[in-house]
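Q: What follows is a protein structure lacking sequence information:
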């Protein structure tokens, strides 16, 4: 696909996940940095994402928002990068499983913890993730089985889940369990991850 790839982001946002994915893909892209409350809420960007949030990408006429969706889209749009199991393969199941586990239970449970919301134990069955402890135990089991979540190679699922784990441990919303620390260190040492962090760090406001 030769259409222009445009990335809308802010270095203090989940756009860092999409940046990492773009660096893994290795395709040329143009970055538009938006500010919270101003350009992010302006009509020009609301035409891209009516939520007025980042990240988003525009690939030709195709617009994708939500970090997990961006990761999945880019992996499929540029299969030569090898960031997703082949369509129809049995590995596609666990790939989707953990990618959406990161976007669903992990995101929801960690956000609720950040906001100070505790699900009463007797009401755990009414929320999709049950409890934060359940989520972290499932996640710990997944990253302890091997170097990667799916088979023996890095995929977009590792990128998304690994970013969630690393970010959560940094800000204290995910426990620093040894399995999480080993997994995050392995994933975050990838050349594309290092490049992405350097690019975004350079865009941070100067103190």
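A: Yep, that arrived. Since the structure is predicted, the reported quantities are computational estimates derived from the model, not experimental observations.

Q: rest of the way, CA atoms for contacts and neighbours
A: Will do.

Q: List the contacts of the nearest residue to residue 102 once chain neighbours are set aside.
A: Distances taken as Cα to Cα, 6 or more residues apart in numbering place residue 161 nearest to residue 102, at 5.3 Å, with adjacent residues excluded. Taking Cα atoms under 8 Å, 6 or more residues apart in numbering as the criterion, residue 161 is in contact with 98-99, 102.

Q: Check it against this one:
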């Protein structure tokens, strides 16, 4: 990796995937925790990322804004081969599929639900929020079936795919969607969040949040 790594994020956001991957891979990050939403509360961030979204990883001239891609990048470029599945290795296709599935299919309805049911609840869009809550629940079936008889999604070991899917399950517990998560996936989530690297990642983000709130 060229030069120092800087990760811009908000505590508990999708950027937790990147913070977690860095802890698992032993990557030294300059973690910049921003107030949420940064586009309004940290407008200077727009000079760095015109989208105003988090996370954003800066590695020399490289800039990345997709949480699952950042998690994969950190694992690959750090040489943490156990965290990724290589081409030609068993479950390579599944590794790619679940890594992308995590955000495109699972987290997407969560974020729309949050907008309708939490952030803009006063506008009376509760029915729309409920629709996306049901969408989220139905999209969990693929992961649920994949984990039947397995501890992890791919190659019988913990990988970035578990980080990416695991974050979506963590988010469900924080935003009022936990009743839609089946017990088997709650058990899977407990296994993931018991990992020391996950706990270190959460602690780092919380420390960063306290620093900007002081």
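A: Nice, I can see it. Just so we're clear, the structure is a prediction, and the values are computed from it rather than from any experiment.

Q: now the contacts of residue 161 of structure 1 as JSON lines including neighbour count and secondary structure?
A: As requested, these are arranged in JSON lines below (neighbours: other Cα atoms under 10 Å; DSSP: H, G, I helix; E, B strand; the rest coil):
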{"residue": "98", "neighbour count": "21", "secondary structure": "helix"}
{"residue": "99", "neighbour count": "22", "secondary structure": "helix"}
{"residue": "102", "neighbour count": "23", "secondary structure": "helix"}
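
Q: Which of these sits closest to residue 60 of structure 1?
A: Among the contacts of residue 161 of structure 1, residue 99 lies closest to residue 60 of structure 1 (Cα to Cα), at 24.8 Å.

Q: ok, now which ones touch that closest one?
A: Residue 99 of structure 1 touches 68, 156-158, 160-161, counting by Cα under 8 Å, 6+ apart.

Q: Among those residues, which one has the most neighbours?
A: Neighbour counts for those peak at residue 156, which has 30 neighbours (criterion: other Cα atoms under 10 Å).

Q: Which residue is the nearest non-sequential neighbour of whichever residue in structure 2 pairs up with that residue?
A: The pairwise alignment with structure 2 assigns residue 156 of structure 1 to residue 160, based on TM-score structural alignment. Counting by Cα to Cα, 6+ apart, residue 83 is the residue found nearest to residue 160 of structure 2 once chain neighbours are left out, at 5.6 Å.

Q: and that neighbour, how many neighbours?
A: Other residues lying near residue 83 of structure 2 total 22 when counted by other Cα under 10 Å.

Q: just residue 23 of structure 2 next, same as before
A: Using other Cα under 10 Å, the number of residues around residue 23 of structure 2 comes to 20.

Q: Which of the helices or strands spans it?
A: Residue 23 of structure 2 is part of helix 16-25, with elements assigned from DSSP states H and E.

Q: what comes up buried for stretch 163-178 of structure 2?
A: Neighbour counts using 16 or more other Cα atoms under 10 Å place 163-172, 177-178 of stretch 163-178 of structure 2 among the buried residues.

Q: Test my guess that residue 152 of structure 2 contacts residue 162.
A: Yes: A contact is recorded between residue 152 of structure 2 and residue 162 when judged using Cα atoms under 8 Å, the distance being 6.7 Å.

Q: helix/strand/coil for residue 63 of structure 1?
A: Put simply, residue 63 of structure 1 is strand when judged by DSSP: H, G, I helix; E, B strand; the rest coil.
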